[in-house]
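Q: no letters, just coordinates:
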């Protein structure tokens, strides 16, 4: 492509869409590149109740993102569906390449987000989509009136476990510690839910079955005892949902942009990375809280910083 954009935004989650909105309102030429569906992780969240000022009772991730997408497009953000595999970020014009095209921009906002961390047990890859899942919203209906297990103890794990109770007859949370890490308000709801049970101090070591998930081995990390959990004979299977954290989507930038030991991009409070004209926003960067509201704020800050730099430029 011959056009040189004022800013290219990588990712169309809350951070990327907020960046596109703010950049567009500043009359900057902006291109948003997204390889999958808009929204990132929030697109698979069934219910949102902590986004400030939300106007819809029982707001879902997809409905919130749909409005964000429409806002960004209203203010002129162009869109491309593509996967960036190679970047050249030095100099006045940044170059981003995919297998099918090349994109140029004076500034880049990296808002590529993060993806679910695997459970880490034997057989996990073989049974993905056959009983192992990382998205309750996507797959809960497949387990209506079945038993399911949720691995994790943070906000996402407990919230998704509560969502799964709408479908499954019983949900068991498996957590490697003896207490949850989720916010107290979320814990309180889970403990009151009669469909939720807990397996404390435990990790999943292996899953298996005859083509579909029918058994798993769970180890108590304190006693070393291994318990085999088997599917009910009438059900013939059960589900395991993993919610144990995220891994940043940073591949094209490894060895180019400064990152922490886990691969999250380092920025200052104004979203600047170590490379001039390159910013990072949302879940892909080092931060203490990864929520929709903080991602959107990151995107807005990054876009405003671009606008200010462009004002200096001209």
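A: Here it is on my side, so go on. Being a predicted model, the structure only gives us computed values, none of them experimental.

Q: going by C-alpha atoms from here, please, whenever you check contacts or count neighbours.
A: Will do.

Q: next up, the contacts around the residue nearest the centre of the chain.
A: With distances taken as Cα atoms, centre = their mean, residue 41 lies nearest the centre of the chain, 3.3 Å away. Residue 41 is in contact with 13, 114-115, counting by Cα atoms under 8 Å, 6 or more residues apart in numbering.

Q: and here's the other structure:
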């Protein structure tokens, strides 16, 4: 007989682990389903200095491990599986994984969003060793150093401006001859003496010994190859929400993110979303954890109200 959980959490990053902790502390039966590493993208962060209260030299893997342990100590169950489809149409929600089917009275979606790769050689090899996808997370590691930003949209230029607070120089590499960012951002960037631009250019490969030392780049019009010596590369060519399994089951915006209200409710009763997967102005460990806590409390309230209605009926 398949167990029906009070809360099934899809995704084991900071939002999912936080939701598991809060749900289990509320004496609910909670299951967290994660297809890869518990901790999500946090596990790829070598150092984590901007999480309030973290110990000195805190790492992403260490924080993720402790979050996992805390939730487990309060009774959260964990399973490794990849969710391929769901059915949220009834009071009991069905979650179909590659290995098994799971059922819950409520569901919290915390599958997150993954940075879109720029696609240059050695990109993944130098991830967390010079290649980053989050200036807010990693900018202070490049104090007084030279960095590059790949992209030309709002996020890329906004992050380039932010990086100038730390880096000696910031070189924006853009495949076109004009930025796509808002005019106000462009003006700020063009007027910033620390920001340089390389137009009509794409990264070809990263190079270095253990840590990043530079990029080989190519002019898309002339085909000319050249080297750019930088200590860091920040990639901002977009994020992709991990929501493929939920299409047709919960409302998504035009970019694939899940809209919620302040209680993390989606448009489907009993289904909540938290963390990077939802529409939110900031995607950080701290905001994901907060979302997870709110979603668990909201799920508890939903379950309690459903049970009360059944008794009255």
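A: Yep, that arrived. No experiment lies behind these values; they were computed from the predicted model shown.

Q: let me see the TM-score of these two.
A: Superposed pair, TM-score by TM-score structural alignment, normalised by the length of the second structure: 0.76. Supporting alignment: 274 aligned residues with a Cα RMSD of 3.4 Å.

Q: quick check: of the contacts of residue 41 of the first structure, which has the highest neighbour count?
A: Ranked by the number of neighbours (other Cα atoms under 10 Å), those place residue 13 first, at 29 neighbours.

Q: now that one: closest residue in space that isn't a chain neighbour?
A: residue 39 (3.9 Å; Cα to Cα, 6 or more residues apart in numbering).

Q: can you map out the strands along the stretch 51-200 of the first structure?
A: 78-81, 86-88, 94-97, 102-105, 108-110, 114-116, 132-133, 147-151, 170-174, 196-199 (DSSP state E, counting those that start in this stretch).

Q: assign a three-state SS to the residue nearest to the centre of the first structure, would you?
A: helix (DSSP: H, G, I helix; E, B strand; the rest coil).

Q: the stretch 101-250 of the second structure: helices as residue ranges?
A: 135-138, 154-163, 183-190 (DSSP state H, counting those that start in this stretch).

Q: residue 33 of the second structure: which of these is closest?
A: Nearest of the helices of the stretch 101-250 of the second structure to residue 33 of the second structure, taken as Cα to Cα: helix 135-138 at 26.0 Å.

Q: ok, average deviation of that closest one from the first structure?
A: Once fitted to the first structure, helix 135-138 of the second structure is off its aligned match by 5.1 Å on average (mean Cα distance after the TM-score superposition for the first structure).

Q: list the buried residues of that helix.
A: 135, 137-138 (16 or more other Cα atoms under 10 Å).

Q: can I get those in TSV with distance to residue 196 of the second structure?
A: Listed next are the buried residues of helix 135-138 of the second structure as TSV, based on distance: Cα to Cα, whole Å:
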residue	distance to residue 196 of the second structure
135	17
137	22
138	20
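
Q: of those, which is the nearest to residue 60 of the second structure?
A: Comparing the buried residues of helix 135-138 of the second structure against residue 60 of the second structure with Cα to Cα places residue 137 closest, at 10.9 Å.

Q: contacts only, for the closest one.
A: Counted by Cα under 8 Å, 6+ apart, residue 137 of the second structure has contacts 48, 50, 284.

Q: tell me the one of those nearest residue 23 of the second structure?
A: Nearest member of the contacts of residue 137 of the second structure to residue 23 of the second structure, counting by Cα to Cα, is residue 284, at 21.2 Å.

Q: quickly note the distance from the corresponding residue of the first structure for that closest one to residue 263 of the first structure.
A: Residue 284 of the second structure maps onto residue 291 of the first structure when the alignment is built from TM-score structural alignment. When distance is defined by Cα to Cα, to the nearest Å, residue 291 of the first structure is 18 Å away from residue 263 of the first structure.

Q: can you give me the neighbour number for residue 125 of the second structure?
A: Neighbours of residue 125 of the second structure using other Cα under 10 Å come to 15.

Q: chain neighbours aside, what residue packs nearest to residue 47 of the first structure?
A: residue 60 (4.4 Å).
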